[in-house]
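Undergrad: The following block contains a protein sequence and its predicted model.
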Amino acid sequence: MWQDILETFEGALPFIKTFGLIALKIVILLVVGYYLSRFVAKKITIALESKDKMLANFLAQVAFIGINIAIIIAALGTAGVQTHSIIAVLGTAGVAIALGLKDSLSSVASGIILIILRPFVHGDMIEVGSLMGKVEAINLFNTTIRLPDGKLAILPNRNVSQANVINHTDLSQRRIDIVFGVGYESSIDMVKLIAINVLEHNACVDLKRGYFVGVQDMGASSLDFLLRFWVEIDCGIVEVRSHILESLKVNLEANGIEIPFNKLDVNVLKAQDAPLRVQNTLENIVYVDTKGVESK
C-alpha cells in the first residue's frame, strides 16, 4: 500500500513542482504588482501634488487601477490562460458591461472632462445646485465637497459636469452689498460720510477697486442706502460683513442718525379743515434739483 502511495507521489511530483512553481510565480507577480502600483501612484502624487492636488489624485488612481489590471492579466497568462482569449472575451463583454454600468462609466468620463476643463481646483468654494462647499478631490467616480458645517458631500462626476457650477473663489476678492435704512430726517451727505469712514477704516476693504454709497430706495418708514464694496476672501466674507454692520450701527448712533423700525403714521383731520390744510401744504412745496437750486 505504501509502495503504491509512494509511486503515485513520485509520479505526481513533476506536476506538483510545476504547479507550485507557477503558483509561486503568480503570487510573486501579484504581490510585486500591487506594491509597484502603490509605488507608482505615490510617486505621481508626490510629483504633481504641489502643482495640482486634484490632478495628482486622479492620475494616481488611474495608474493604480491600470497597473493592477495589467498584473492580473499577466498572472492569468502565467497560469496558462490564453490572454488573447481573455481580451477577446472582455471586449465582447465590454458592451454588456458598459450598458449595465453606464452611469458609473459616465462618471469616469465626466471626471476626465472635469480634470481637462478644470472649472474648479482643490480648495475652491463652489456651488452645485443647492450645495455649496470646498472641493476636496475629483476621484474616478465622484467629486467630494466639504460643506461649511463639516459634512462631506459625495457627488457623482456626471452630476457635477452636467450641473450649473458657480465658483466662488475664482477671484481672490468678493463684492459685498449691504442695505441699511435711516430716518427720513437724516442728512444724506452725513450718512454717506459715515459709511465711507467705516469702509476706509476696515483693512479688508479694497479701496483701490472703489465703492458705492447712495440712496437705493425710499421705503415706507426709512431712507434705504446701498453700500457696495470689495473685500479679500481670506479675511472672511461673513466676518467682514458683520464687522461693517456693527461699525455702521455704532457710528450712525454716535452721530445722532436714527435707525428706524417699520412704522405707520396716521394723521386725522377734521372734514372742514382738510381742504385748507392740503392747499397750504401744496403751496409750500420746495423742489431741490441735483445742482442744489431751490425753486417753488
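TA: Arrived safely, thanks for sending. Numbering: from 1, shown residues only.
Undergrad: drop to CA atoms for contacts and neighbour counts, all remaining ones
TA: OK.
Undergrad: Centre of the chain to stretch 247-266, how far?
TA: Relative to its parent chain, stretch 247-266 has a centroid offset of 38 Å by C-alpha atoms, centre = their mean, to the nearest Å.
Undergrad: how close does residue 229 get to residue 201?
TA: For residue 229, the distance to residue 201 (C-alpha to C-alpha, to the nearest Å) stands at 13 Å.
Undergrad: And those two? Which one has more around it.
TA: Taking neighbours as other C-alpha atoms under 10 Å, residue 229 and residue 201 compare with residue 229 leading, 19 against 11.
Undergrad: any idea what that one is structurally, helix, strand or coil?
TA: strand (DSSP: H, G, I helix; E, B strand; the rest coil).
Undergrad: How about it: what's its closest non-neighbour residue?
TA: Excluding its sequence neighbours, the residue lying closest to residue 229 (C-alpha to C-alpha, 6 or more residues apart in numbering) is residue 211, at 4.6 Å.
Undergrad: Mind checking what secondary structure residue 181 has?
TA: strand.
Undergrad: check contacts around it.
TA: Going by C-alpha atoms under 8 Å, 6 or more residues apart in numbering, residue 181 touches 222-225, 259-260.
Undergrad: Residue 153 now?
TA: Here residue 153 is in contact with 144-147 (C-alpha under 8 Å, 6+ apart).
Undergrad: Compare these and tell me which has the most neighbours.
TA: Using other C-alpha under 10 Å as the neighbour criterion, residue 145 leads the contacts of residue 153 with 27 neighbours.
Undergrad: For the host helix or strand of that one, enumerate the helices and strands it packs against.
TA: In the assignment (DSSP states H and E), residue 145 maps to strand 142-146. For strand 142-146, the elements it packs on are strand 131-138, strand 152-156, helix 157-162, judged by 3 or more C-alpha pairs under 8 Å, 6 or more residues apart in numbering; DSSP states H and E.
Undergrad: okay, now the one to match up with it:
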Amino acid sequence: MKYRSLIASLALFPLLPLTAQDDPTPEKQGEVAVAVVSPGGEIKPEILDLKLVPLTVDELAEEAKQWQQAIKEGAEKVAEAAIRNAEAEAGTDAKQTALDDLAKARDEEKALLTNFEVILDAWEAKGGDAAELRLYASTLNATKVDIKDTSALMDSFNRWIKSEDGALKWLGRIGACILILIVAWFISGFVERLVNKAMTQHKGTSELLDRFIEKIIRRTILAIGALVAISTLGVQIGPVLALLGGGAFIIGFALQDSLSNFANGVMLLIYQPFDVGDAVEVGGISGSVDSVSLVNTTIRTWDNKVVLVPNKNVWGQTITNINAAGERRVDMVFGIGYDDDIDKAQAILEKIVSETEGVLEEPATTIKMHELADSSVNFVCRPWAKSADYWAVHWSITKRVKQEFDAAGISIPYPQTDIHLHKVE
C-alpha cells in the first residue's frame, strides 16, 4: 500500500506544471495590457508605422485604446490651458504664460493625433473598425480660437508663421511645387527639341508623325512633373490613380466617341495616308492638311476656312490625296467649230503645251481629237506637271488657247440650238 501511493504520486508529478498553467494566478488575472508603442508625439509617424506591422488586429485595437486615453489626457491639458488663457487679463505676464502653455498643449495634441491616425490606418487595414475613434479624433483636430481674443488670435498666427509645420512648411512645399513645374517645363522643351532634331535627320517618317511624337513626349514629361509637384503638397497620388483606374470602364463609356477618334487618329499617324500640306478630299471637304491630333484632323479649305474633321470621319471614309504622287495630269477639253481646221487646232495646242512652263516632258502630253459633240469638235489636252504646278499649268494653257485660237480665226463654240421654221400653206 505504501509503495502504491508513492507510484501514484510519481505518475501525477509531470501533470502539475500543466495544471498550474491552466489555472492563472490572481496576479495574472489582474494584469493590465500595456501598449507596445508608448503613446507620444515624439515618435515619427513612419517609424510608428513600421513598429505596428507585426501586431495583430486585437493588439492594434488595444493599442488604439491606449493612445485614445493619451489623447484624452492631452485634450484635457488643452482645455485647462484655454481656460487659463480666457481668465488671464490681456497684456499681462499671466496672459503670455497662458498663451505659451496653450500653444504647447496644442502642439502635443496635434502630434498625438497624427500618430493616432497611423494606428487607426493600420488597424483598419487588418480588419478593425476605427470609425468611432476617428470621429472622436476629428472633434479634437480643429484648433478653436476665439476671434474676440485678439491677443490669442495674433499669437496663434505668429506661431503658425514661425512653425515648421505651418507657414514655413507650406511655403517650402509651394516653392518646391513651382520649382518642379518650371524644371519639368524646361526639360520637356529641351527633350522636344532633341526629338525634333532627330526626327528631322530621319526622313522615313511623316511630318505629322514627327509632330505627334514630339507632343506626346513633351506632354508626358509635363504630366509626370505635375504629379510629382502635386505630391509635394501632400496630396496622395496613389488613390487618385486607383480611382481613375477603377472608373476606367465608366470613363471609357462616357468618352466612347473621343476614344474612337483617338484610335482612328493613331491609325492615321501609323499608316500616314497624307502629310502636312497635302491637298486632300475627305468626307466632302477639300483643302490642304494643317495638322492631325488624336481627336481631329485640321483641313484648311481653298478659300482659307479652317475645318476640324473628327478622325473617325477621316479614317472611316474614302481619302483622296491629290498630290501624294508628286505628279499630276492636267485634264482639259477644248472645243472648236465644225467648220474649223482640226489639224491647225491640234498644231496650235501642241505649240502652246510645249512652250508652257511647268509642263513635264515625261510622261508625254496627250493631245487628241476626242469626240464630235452636239455643238463642237472636242480635243482633249492632257499635259503632266508637278503637283505644286498643277493650277499654274492649267490656267496658263487655258489663257493661251483662247488667245491663239482667236488669232488663228478658230472659233470656240458654245451650246446652241438651230430652229427651222417651215411655212405651211
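TA: Sure thing, it's come through. Note that the structure is a prediction, hence the values are computed from the model and not measured.
Undergrad: Just the TM-score for the two chains, thanks.
TA: The TM-score (TM-score structural alignment, normalised by the length of the first structure) is 0.79; 270 aligned residues with a C-alpha RMSD of 2.7 Å.
Undergrad: how about the contacts of residue 153 of the first structure, which pair is most distant?
TA: Using C-alpha to C-alpha, those span at most 9.6 Å, a distance reached by 144 and 147.
Undergrad: Can you verify my assumption that residue 262 of the first structure contacts residue 220?
TA: Yes - at 7.3 Å, residue 262 of the first structure counts as touching residue 220 under the criterion of C-alpha atoms under 8 Å.
Undergrad: quick one, longest helix in the first structure?
TA: Counting by DSSP state H, the longest helix found in the first structure is helix 2-49.
Undergrad: what about the following helix or strand past that helix, how far off from the second structure?
TA: Next in sequence after helix 2-49 of the first structure, counting helices and strands by DSSP H and E, comes helix 53-78. Its match in the second structure and helix 53-78 of the first structure itself, once the structures are fitted together, sit a mean 2.5 Å apart by mean C-alpha distance after the TM-score superposition for the first structure.
Undergrad: Show me what helix 53-78 of the first structure is packed up against.
TA: Looks like helix 53-78 of the first structure contacts helix 2-49, helix 83-100, strand 131-138 (3+ C-alpha pairs under 8 Å, 6+ apart).
Undergrad: repeat that for 7 Å
TA: Where contact means 3 or more C-alpha pairs under 7 Å, 6 or more residues apart in numbering; DSSP states H and E, helix 53-78 of the first structure is packed against helix 2-49, strand 131-138.
Undergrad: Now the aligned residue in the second structure for residue 72 of the first structure: closest residue in space that isn't a chain neighbour?
TA: Matched across to the second structure, residue 72 of the first structure falls on residue 226, judged by TM-score structural alignment. Of all residues not flanking residue 226 of the second structure in the chain, residue 181 sits nearest, at 6.3 Å (C-alpha to C-alpha, 6+ apart).
Undergrad: Could you find the counterpart of the one you found in the first structure?
TA: Aligned counterpart of residue 181 of the second structure in the first structure: residue 30 (TM-score structural alignment).
Undergrad: got it, and residue 372 of the second structure?
TA: Residue 372 of the second structure maps onto residue 218 in the first structure when the alignment is built from TM-score structural alignment.
Undergrad: So which residues of the stretch 251-400 of the second structure form strands?
TA: 279-282, 285-292, 296-301, 306-310, 319-321, 327-329, 332-336, 366-372, 377-382, 384-386 (DSSP state E, counting those that start in this stretch).
Undergrad: Could you point out which of those strands sits nearest residue 347 of the second structure?
TA: Per C-alpha to C-alpha, nearest to residue 347 of the second structure of the strands of the stretch 251-400 of the second structure: strand 366-372, 9.5 Å.
Undergrad: what's the angle from that closest one to strand 377-382?
TA: With axes from the mean of the first three to the mean of the last three C-alpha atoms, to 10 degrees applied, the angle from strand 366-372 of the second structure to strand 377-382 works out at 150 degrees.
Undergrad: Have a look at how far, on average, strand 366-372 of the second structure is from the first structure.
TA: Averaged out, strand 366-372 of the second structure is 2.0 Å away (mean C-alpha distance after the TM-score superposition for the first structure).
Undergrad: Next, count neighbours for the closest residue in space to residue 288 of the first structure that isn't next to it in sequence.
TA: Leaving aside its sequence neighbours, residue 288 of the first structure sits nearest to residue 294 (C-alpha to C-alpha, 6+ apart; 4.8 Å). Neighbour count of residue 294 of the first structure, defined by other C-alpha under 10 Å: 10.
Undergrad: now residue 222 of the first structure
TA: 21.
Undergrad: Please report the distance of it from residue 230 of the first structure.
TA: With the distance defined as C-alpha to C-alpha, residue 222 of the first structure ends up 26 Å from residue 230 of the first structure.
Undergrad: quick one: the aligned residue in the second structure for residue 98 of the first structure from residue 265 of the second structure, how far?
TA: Using TM-score structural alignment, the equivalent of residue 98 of the first structure in the second structure is residue 252. Going from residue 252 of the second structure to residue 265 of the second structure by C-alpha to C-alpha gives 17 Å.
Undergrad: Neighbour count for those two, which is higher?
TA: Taking other C-alpha under 10 Å, residue 252 of the second structure and residue 265 do not tie; residue 265 has more neighbours (22 against 12).
Undergrad: Now do the same for the more buried one: its match in the first structure.
TA: Under the alignment by TM-score structural alignment, residue 265 of the second structure pairs with residue 111 in the first structure.
Undergrad: follow-up on the earlier one: what about the residue nearest to residue 229 of the first structure, neighbour count?
TA: Neighbour count for residue 211 of the first structure, taken as other C-alpha under 10 Å: 16.
Undergrad: now do residue 326 of the second structure
TA: Per other C-alpha under 10 Å, the neighbour tally for residue 326 of the second structure reads 10.
Undergrad: That one against residue 387, yeah?
TA: Yes - using C-alpha atoms under 7 Å, residue 326 of the second structure is in contact with residue 387, at 5.3 Å.
Undergrad: pretty sure residue 140 of the first structure contacts residue 109?
TA: No - Residue 140 of the first structure is beyond contact range of residue 109, at 8.5 Å (criterion: C-alpha under 7 Å).
Undergrad: Settle it for me: which of these two has more neighbours?
TA: Set residue 140 of the first structure next to residue 109 and count neighbours by other C-alpha under 10 Å: residue 140 wins out with 21 against 17.
Undergrad: Identify the residue of the second structure aligned to the more buried one.
TA: Match for residue 140 of the first structure (TM-score structural alignment): residue 294.
Undergrad: which is the next helix or strand following the strand or helix carrying residue 11 of the second structure?
TA: Here residue 11 of the second structure, judged by DSSP H and E, is contained in helix 2-12. Next along the chain after helix 2-12 of the second structure, taking DSSP H and E as the criterion, comes helix 16-22.
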